[in-house]
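J.: Requesting a structural model of the entry that follows:
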Amino acid sequence: MLKSISSNGCQVHFNEKSYEELNKHLNNQGYSKIFILVDENTHTNCLPVLLGKIEQVYDIEIIEIGAGEAHKQIETCTEVWKIISELGGDRKSLLINLGGGVVTDLGGFVGATYMRGIDFLNIPTTLLSMVDASVGGKTGVDLGPLKNQVGVILNPLMVLIDTEYLATLPPNELRSGLAEMLKHGLIYDEAYWNELKNLAQLTTNDLDELIHRSVVIKNEVVTEDPREYGLRKILNYGHTLGHAIESYFLQSGDKTTLLHGEAIAIGMIMETYLSSELLNFPKDKLDEIKATFLNYFEKVTITNEDMEAIIVLMKHDKKNAHGNVNFVLLEDISKPKLDITSNKELLINSLEYYKK
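T.: This is a model prediction of the structure:
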């Protein structure tokens, strides 16, 4: 059995232990009402599993939002707040967020702010949300195309990770989560990176231990720096360019929207190139990192014209200060360095390196 992880007072439980803890909690608390937030996918694929695990009869209401990053907006929150209010939600209500990162980020923000805060817990159902959104207490929504511009840091009561939900995911969603796991190796644990990069055929059976390791890594970082004043910034490796690429593809009508992990994979290749130019990151490892990501992720067409727009979007990145775009780069694998700036020419060169 995978050991539960304590994260700044929030317990992360795994598989069957999750439901034992959930039932114990529901039994003890006597909530006036339980709301379960789902999107259209988790409503069909995951909700029946969850409802089958709840042992007693409670007053439960299901709230469904649209699936995908396009719905991670304050307008969606307004709709959810209204529905909770109309259905009689009070301070003694519980919100269970059942879904990927969009549902847990948005649902966490709804729970943190409805009546100035009601109890909420997260059940991440995608690999990405299990290894990334599960710890650290980040909640929030996008502001138009700008990622995660509005939100608060507040831990849920608990996080329940059940890898059974991964069986409902298409392969591209599994790969999207793998990008964040590979990132954990690159910024923190070279042995973990080496283990992951050799996973030719990822099966859900391999994943339990690896997911647990990723959650441990992320938890060690966020426990030391809950508010992202220092160490926690290392989790943004690949995300300065990656988020801008993701936003650009999201708002461009003629582009296919990228999954978070697909965009971050491109960001990591390009930011590792910047690392080699600015911090002498070893060239052989740079090429190995590029090959590893391109082994899992198909190359995406990004033109130099696209890159101009992507550079503009980077100016909104939350790590920026005093007008500078700040990058997390690597001196070597597991040796990150914070707040490095780059000139435009190097950014264009990093795209050329990705493309060639």
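
J.: drop to CA atoms for contacts and neighbour counts, all remaining ones
T.: Fine.

J.: can you give me the strands for this structure?
T.: Using DSSP state E, the strands found in the chain span residues 5-7, 10-14, 33-39, 60-65, 93-99, 119-124, 141-143, 146-150, 158-161, 327-332, 335-340.

J.: So for residue 175, which of the ones you listed sits nearest?
T.: When the strands of the chain are ranked by distance to residue 175, counting by C-alpha to C-alpha, first place goes to strand 119-124 at 15.8 Å.

J.: Show me what the closest one is packed up against.
T.: If you count contacts as 3 or more C-alpha pairs under 8 Å, 6 or more residues apart in numbering; DSSP states H and E, strand 119-124 packs onto strand 93-99, helix 101-113, strand 158-161.

J.: what residues are up against the residue located most distally from the centre of the chain?
T.: Within the chain, residue 57 marks the point farthest from the mean C-alpha position, 32.3 Å out by C-alpha atoms, centre = their mean. By C-alpha atoms under 8 Å, 6 or more residues apart in numbering, the contact list for residue 57 is empty.

J.: and the gap between it and residue 26?
T.: Here the distance between residue 57 and residue 26 works out to 10 Å (C-alpha to C-alpha, to the nearest Å).

J.: Next, count neighbours for residue 236.
T.: Residues contacting residue 236 under the criterion other C-alpha atoms under 10 Å number 20.

J.: What's the local residue count around the closest residue to it other than its chain neighbours?
T.: In space, not counting the residues next to it along the chain, residue 236 is nearest to residue 328; the distance is 6.5 Å by C-alpha to C-alpha, 6 or more residues apart in numbering. If you count neighbours by other C-alpha under 10 Å, residue 328 ends up with 24.

J.: Please look at residue 328 and residue 234 and confirm they touch.
T.: Yes: judged on C-alpha atoms under 8 Å, residue 328 makes contact with residue 234 at a distance of 6.0 Å.

J.: Which neighbours do those two have in common?
T.: Between them, residue 328 and residue 234 share these contacting residues under C-alpha under 8 Å, 6+ apart: 336, 337, 338.

J.: And this one, please, so the two structures can be compared:
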Amino acid sequence: MNSIASGSYEVYLEELAEAAINQHIKVKDYSKVFVLVDENTKQHCLPKLQKIVGPVVDEILEIPSGEENKTIQTCTTVWRNLSDYGGDRQSLLINLGGGVLTDLGGFVASTFKRGIDFINIPTTLLSMVDASIGGKTGVDFGSLKNQIGVINQPQMVLIFPDMLKTLDARQITSGFAEMLKHGLIKSSEYWDSLKTVDDYTHADYIRKSIAIKNDVVMEDPTEKGIRKILNFGHTLGHAIESYFLKNPEKSALLHGEAIAIGMILEGYLSHELKGLSMLSLEDIKTTFLQHFEKVDFSEEDVKIIVDLLKHDKKNTHGNINFVLLQDIGAAILDVKVPTPLFEKAFAYYNQ
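T.: Modelled structure (predicted):
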């Protein structure tokens, strides 16, 4: 099977992806076809796309890579480019890049002329298994992640695993964190298989992760309930990512690196509050530390990170809501965590 149905669109893999995009563009007869890239995907991935779709692309729009550029200011530049190059409501925007680019490109497309079609072609492991699936689009607001955005579905998502060959090992490992998360929240069997696999970039594992996320999203497209389980590790993880991104004395962490820490911390909270066994907690910590370098957190770091939690977009009525684990493969929604436990969670991580 090389496609996964997701409501109004499909996720296509490998050869079927090539056929799908060409058929779609032919049938829709777009007035203009734009491709959004960054400097990396322009060099490494755009030539492959141009080979697949031929001369139908009218304009290449480029933005700088990096989470620090996932801003309204960057959106303004792309909106202006679309307008200057004659984009109208019958135009198509193809987002060729990682999670930052597909998030931002999807938001740009969803708001330009009150909405134009877009297609996501994720080029990192992280975006293939997570960011490009499910219709979440948006940008950061200052140091706060994903504060501005909409949920809007693409026309299709196209997965070309061979594009991963252009990435360095750190980027690949960052994506692996989200794959491990899919096992933790939904499938202990998948978790166990990933722990021992040599090549998790194989199309079969990518497809499995996409299928797990897609099943959750299909059940709850607008994140009113079960879809929240996809946020495991992200409440503390996003706060850590934001802190390291904006602190000039810290080296920025990739998304998956911050979320891996978040999953260890939230695993500890799960043990304290929801009965996750110590054996499972140690399994989670050991697995992530085998793949991700340990980060040192001072008392001051922890204080600032915990303070950032109050801005998390999942909060309601002033409450910080966590997704925790009852067991590996069994997640629980909307858990309130007593503040003193945060310090204990970091102490567990640090020890």
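
J.: Got a TM-score for the pair?
T.: Counting by TM-score structural alignment, normalised by the length of structure 2, the TM-score of this superposition works out to 0.98. Behind it: 351 aligned residues with a C-alpha RMSD of 0.9 Å.

J.: ok so, going back, okay, the strands of structure 1 in TSV with distance to residue 52 of structure 1 next?
T.: Formatted as TSV, the entries for the strands of structure 1 read as follows, by distance: least, C-alpha to C-alpha, whole Å:
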stretch	distance to residue 52 of structure 1
strand 5-7	25
strand 10-14	17
strand 33-39	14
strand 60-65	13
strand 93-99	14
strand 119-124	14
strand 141-143	30
strand 146-150	33
strand 158-161	15
strand 327-332	43
strand 335-340	44
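
J.: Among those strands, which comes closest to residue 168 of structure 1?
T.: With distances scored as C-alpha to C-alpha, the stretch of the strands of structure 1 nearest to residue 168 of structure 1 is strand 93-99 (11.5 Å).

J.: what range in structure 2 matches that closest one?
T.: Following TM-score structural alignment, the aligned partner range for strand 93-99 of structure 1 in structure 2 is 91-97.

J.: Any figure for the gap between the nearest residue to residue 202 of structure 2 once chain neighbours are set aside and residue 154 of structure 2?
T.: With C-alpha to C-alpha, 6+ apart as the measure, residue 161 is the residue that lies nearest to residue 202 of structure 2, at 7.4 Å, once sequence neighbours are left out. According to C-alpha to C-alpha, residue 161 of structure 2 stands 19 Å off from residue 154 of structure 2.

J.: re the thing from before, show me the one of the strands of structure 1 that comes nearest residue 21 of structure 1.
T.: Comparing the strands of structure 1 by C-alpha to C-alpha, strand 10-14 comes nearest, at 7.8 Å.

J.: mean offset of the closest one relative to structure 2 (after superposition)
T.: For strand 10-14 of structure 1, the mean distance from the matching residues in structure 2 following superposition reads 0.5 Å, by mean C-alpha distance after the TM-score superposition for structure 1.

J.: what's the longest helix in structure 1?
T.: Using DSSP state H, we find that the single longest helix of structure 1 is helix 204-224.

J.: So what touches that one?
T.: Where contact means C-alpha under 8 Å, 6+ apart, the residues beyond helix 204-224 of structure 1 that reach it are 2, 5, 7-8, 130-132, 134-136, 163, 166-167, 181, 184, 188, 228, 231-232, 235.

J.: Tell me the buried residues within these.
T.: In the contacts of helix 204-224 of structure 1, burial by neighbour count holds for 5, 7-8, 130-132, 134-136, 163, 166, 181, 184, 188, 228, 231-232, 235, counting by 16 or more other C-alpha atoms under 10 Å.

J.: What is the corresponding segment of structure 1 for stretch 293-307 of structure 2?
T.: Residues 298-312 of structure 1 are where stretch 293-307 of structure 2 lands, counting by TM-score structural alignment.

J.: Work out the gap between the matching stretch and the centre of the chain.
T.: In terms of C-alpha atoms, centre = their mean, to the nearest Å, the centre of stretch 298-312 of structure 1 is found 22 Å from the chain centre.

J.: That stretch: end-to-end distance?
T.: For stretch 298-312 of structure 1, the first-to-last residue distance is 25 Å (C-alpha to C-alpha).

J.: Show me what it is in contact with.
T.: Residues lying outside stretch 298-312 of structure 1 but in contact with it, judged by C-alpha under 8 Å, 6+ apart, are 241, 244, 245, 248, 348, 351, 355.

J.: What residues does residue 274 of structure 2 make contact with?
T.: Residue 274 of structure 2 makes contacts with 324, 325, 326, as judged by C-alpha under 8 Å, 6+ apart.

J.: Which member of those is positioned nearest residue 194 of structure 2?
T.: Relative to residue 194 of structure 2, and with distances defined as C-alpha to C-alpha, the nearest of these is residue 325, at 18.3 Å.

J.: Centre-most residue in structure 2?
T.: So for structure 2, C-alpha atoms, centre = their mean, it's residue 131, sitting 3.0 Å from the centre.

J.: Tell me the counterpart of it in structure 1.
T.: In structure 1, residue 131 of structure 2 lines up with residue 133, judged by TM-score structural alignment.

J.: gap between that match and residue 48 of structure 1?
T.: The span separating residue 133 of structure 1 from residue 48 of structure 1 equals 23 Å under the rule C-alpha to C-alpha.

J.: For the closest residue to residue 185 of structure 1 other than its chain neighbours, give its distance to residue 203 of structure 1.
T.: Ranked by C-alpha to C-alpha, 6+ apart and with sequence neighbours excluded, the top spatial neighbour of residue 185 of structure 1 is residue 193, at 4.1 Å. In this structure, residue 193 of structure 1 and residue 203 of structure 1 are 17 Å apart, going by C-alpha to C-alpha.

J.: who's more crowded, these two?
T.: With other C-alpha under 10 Å as the criterion, residue 193 of structure 1 and residue 203 differ in neighbour count, and residue 193 comes out ahead with 20 against 11.

J.: sorry, back to before: pipe the contacts of stretch 298-312 of structure 1 into a markdown table and attach distance to residue 324 of structure 1 per row.
T.: Listed next are the contacts of stretch 298-312 of structure 1 as a markdown table, based on distance: C-alpha to C-alpha, whole Å:
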| residue | distance to residue 324 of structure 1 |
| --- | --- |
| 241 | 14 |
| 244 | 15 |
| 245 | 18 |
| 248 | 20 |
| 348 | 17 |
| 351 | 20 |
| 355 | 26 |
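
J.: and those residues, which of them are in helices?
T.: In this view, these that belong to helices under DSSP H are 241, 244, 245, 248, 348, 351, 355.

J.: tell me which of the shared contacts of residue 328 and residue 234 of structure 1 is nearest to residue 72 of structure 1?
T.: When these are compared against residue 72 of structure 1 (criterion: C-alpha to C-alpha), the nearest one is residue 338, at 28.4 Å.
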